[in-house]
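>>> could you look at this predicted model? Sequence included:
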Amino acid sequence: MVNSRDRLLAVVVVVLWGANFIALDYGLGQFPPFFFAGLRFAVLLPVLLFVPRPRVPWRWLIGYGLFFGALQFAFLFTAMNIGMPTGLASLVQQASAPFTVVLGALLLRERITPVQIVGILIAVLGMVAIGWHRAQSATLLPLLITLCGAFSWALGNLCGRKANAPNPLHLALWIAIVPPLPMFALSAVVEGPTAGWDALATAFDSPTGWYALAGLAYTSLLATIIGSGLWTTLMGRYPASMVAPFSLLVPVVGFTTAWLVLGERPHPIELAAGAVVVGGVLLGSIKLSRRKPPVPEAPPLVLPESAVQRP
């Protein structure tokens, strides 16, 4: 059972990550998506000069950096760049929770209950409803790409759990060595060899650029260092199926901030389907505590007749 202090830490992560979608929207207003995915981690590299490498196997460090750092944000940024609404992206990303539960059962042999299976199926039904509605306006592709990002996040969760770093903040920082090189290379091939660097050079010349730089600072420092550090800590302390449900609150913050800051108005069908997703993921991620069998009462002590003293 997650204790009160760790619940509070999980809520802090939720707030940081929910508001992070606004920062990502600002950043993508200036930078190409693949370049931005690499840049958010590249700015952390100088910090590693003062942080010792975490005592974890390289395969889990690289796996965590690849899935949680590089692929998750490459998919997410691409989806948002081609039309995925900010608030809806914060919801669909939470498909990582049932993905994490299922992958934890398949790969880490964590027990999955019938109630969790039902919850996962309900969440999938909600996702299908959102996909159907998106398809009516020919915007299904951003949804599918966002789901790929959620699946990458789930794989990263398992790598972070297997790493079990003594200092999770060090692990959250050191994954920064993985995304920059492949993301910058991909940006050069897909977005153009100078597109990202030109955007960085002109970022200081307009209000949009300054908003993008503020978004970069937020997503790198607050969302990555603090948010990912706390999340990695929680994933190391508890089974994946106990931590993943807290991410359900991220879309609440994401929808609210997108409405207040960006003026986004989600469609009622998407809100209803989103509630189904959240409810299903919550049901699919909880563990029902088993009742302890009653302790049988000790039989009464019967002394042999020979041991009984008679007056």
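Received the coordinates, thanks. Numbering: from 1, shown residues only.
>>> contacts, neighbours, all on C-alpha from now
OK.
>>> buried sites along stretch 67-85?
By neighbour count with 16 or more other CA atoms under 10 Å, stretch 67-85 contains the buried residues 67-81, 84-85.
>>> how about the closest residue to E191 other than its chain neighbours, what does it touch?
Take E191 and drop its neighbours on the chain: the residue closest to it by CA to CA, 6 or more residues apart in numbering is P32, 7.0 Å away. Contacts for P32 were tallied using CA atoms under 8 Å, 6 or more residues apart in numbering; they are 187, 191, 195-196, 199.
>>> second structure follows, compare the two:
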Amino acid sequence: MSPAHLLLALAVVVVWGTNFVIIKLGLGELPPLLFAALRFFFSCVPWVFLIRRPPVAWKLLAANGVFLGFGLFGLLFIAMRADITPGIASLVVQTQAFFTIGLSMLLLSERLRAFQAAGLALCVAGLGILFAHTDASLTTRGLILTLAGGLSWAIANLVAKRAGKVDMLGFMVWSSLFAVPPLLIASLVFEGPERIAQALVHADWLGWSASIWQGVANTLFGYGAWNWLLARYPAATVSPLSLLVPVFGMLTATVAFAEPLPAWKLQACALLLLGLAVITLWPRLRARLLEGALPSGGSGRD
């Protein structure tokens, strides 16, 4: 990765990591499904009138919008309302790498390799610690909803990868069109017209700023730049940088909300990050070790 592209990836990671604090602030002003609908509204309006639709099948745009919109952020916002803290949410949602392996095995008939099995075992151990320490600030419901959001993110990643090397800013703008209707319908059904009207009338600058930040910085810039990098570099090059997201997430949550970091939480964090690191980094590390072990001018087999 070139230095400029590495800085771009790190900028995305910082935006995504600190965004969990902004989500929590926005949820103090707006109900979760309405907040998510506003997020994707600001991702497509007015941009859809200014940016040409990329040459991508409508079904890919729709799939990305639904899985990223309702699947990831609708469920994540519901969980973060009262069932999971920002720091833990930033960690658990990274299990999208965990689910990507499972989807690849199911849909692409890929074989589970030894290093992947080891990484998955570490992730499961970390999640086990979290499930064993549920309380008022971290409920089983919150963990399940956030894990479901991670699964939806993994599906959206596969959809974006299938879109190929297209204008990813346009891809995010146009796919956001398909995120708004299901979120708005769900908000009308579960949150009700009266609550929606009250929230829109009484939300202050913080709620609206959080919504605009979600739509422009986190969605358009974040996912647009990330998918642009994924279309130009191997996933093994780009994906490991996402391991920094929960680091920024937990640090900013500790600073902003004094979110405690007891030993069990640090242990779960270490196991999950180690498991994800094994899954994403081991192939390249093994290749370098084998390369270094070979004599100059020699050859070898895996």
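Now that the structure is in, tell me what you want to look at. What you see is a predicted model; the values in this text were computed from it and never measured.
>>> TM-score for the pair, please.
Structural agreement between the two chains, given as a TM-score (TM-score structural alignment, normalised by the length of structure 2), stands at 0.89; 291 aligned residues with a CA RMSD of 2.3 Å.
>>> quick revisit: among the contacts of P32 of structure 1, which are in helices?
Counting by DSSP state H, those place 187, 195-196, 199 in helices.
>>> which one of those is nearest T233 of structure 1?
The shortest separation between T233 of structure 1 and any of the ones in helices among the contacts of P32 of structure 1 is 31.5 Å, and it belongs to S187 (by CA to CA).
>>> who are the contact partners of that closest one?
S187 of structure 1 makes contact with 32-35, 193, 196 under the criterion CA under 8 Å, 6+ apart.
>>> just put the residues you listed in JSON lines and tack on distance to R161 of structure 1 and secondary structure.
Compiled in JSON lines, those are given as follows (distance: CA to CA, whole Å; DSSP: H, G, I helix; E, B strand; the rest coil):
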{"residue": "P32", "distance to R161 of structure 1": "31", "secondary structure": "coil"}
{"residue": "P33", "distance to R161 of structure 1": "28", "secondary structure": "helix"}
{"residue": "F34", "distance to R161 of structure 1": "27", "secondary structure": "helix"}
{"residue": "F35", "distance to R161 of structure 1": "28", "secondary structure": "helix"}
{"residue": "P193", "distance to R161 of structure 1": "36", "secondary structure": "coil"}
{"residue": "G196", "distance to R161 of structure 1": "33", "secondary structure": "helix"}
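>>> tell me which two in the residues you listed are the farthest apart.
The two members of those with the most space between them (CA to CA) are P33 and P193, at 13.6 Å.
>>> who has more neighbours, these two?
Looking at P33 of structure 1 and P193 with other CA atoms under 10 Å, you find the greater number of neighbours at P33, namely 27 against 14.
>>> re earlier: just the buried ones from the contacts of P32 of structure 1, in ChimeraX syntax?
The following ChimeraX command selects only the buried members of these, with burial defined by 16+ other CA under 10 Å:
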select :187,191,196,199
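>>> tell me the two of the contacts of P32 of structure 1 that are most distant?
Of all pairs drawn from the contacts of P32 of structure 1, the widest gap by CA to CA lies between S187 and A199 and measures 12.3 Å.
>>> just the helices in the stretch 201-302 of structure 2 please.
Listed from the start of the chain, the stretch 201-302 of structure 2 has helices (DSSP state H, counting those that start in this stretch) covering 205-213, 224-232, 235-238, 245-257, 263-293.
>>> equivalent analysis for the stretch 51-200 of structure 1, please.
Taking DSSP H, counting those that start in this stretch as the criterion, the stretch 51-200 of structure 1 carries its helices at 58-64, 72-81, 86-92, 96-107, 114-136, 140-163, 168-174, 180-190, 195-201.
>>> and these: which comes nearest I225 of structure 1?
helix 168-174 (6.3 Å).
>>> any idea of the angle the host helix or strand of R39 of structure 2 forms with helix 193-202?
Under the assignment given by DSSP states H and E, the secondary-structure element containing R39 of structure 2 is helix 32-44. Helix 32-44 of structure 2 runs at 60 degrees relative to helix 193-202, counting by axes from the mean of the first three to the mean of the last three CA atoms, to 10 degrees.
>>> need the contacts of P32 of structure 1 in TSV with distance to A273 of structure 1, can you?
Shown next, in TSV, are the contacts of P32 of structure 1 (distance: CA to CA, whole Å):
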residue	distance to A273 of structure 1
S187	34
E191	34
A195	38
G196	36
A199	37
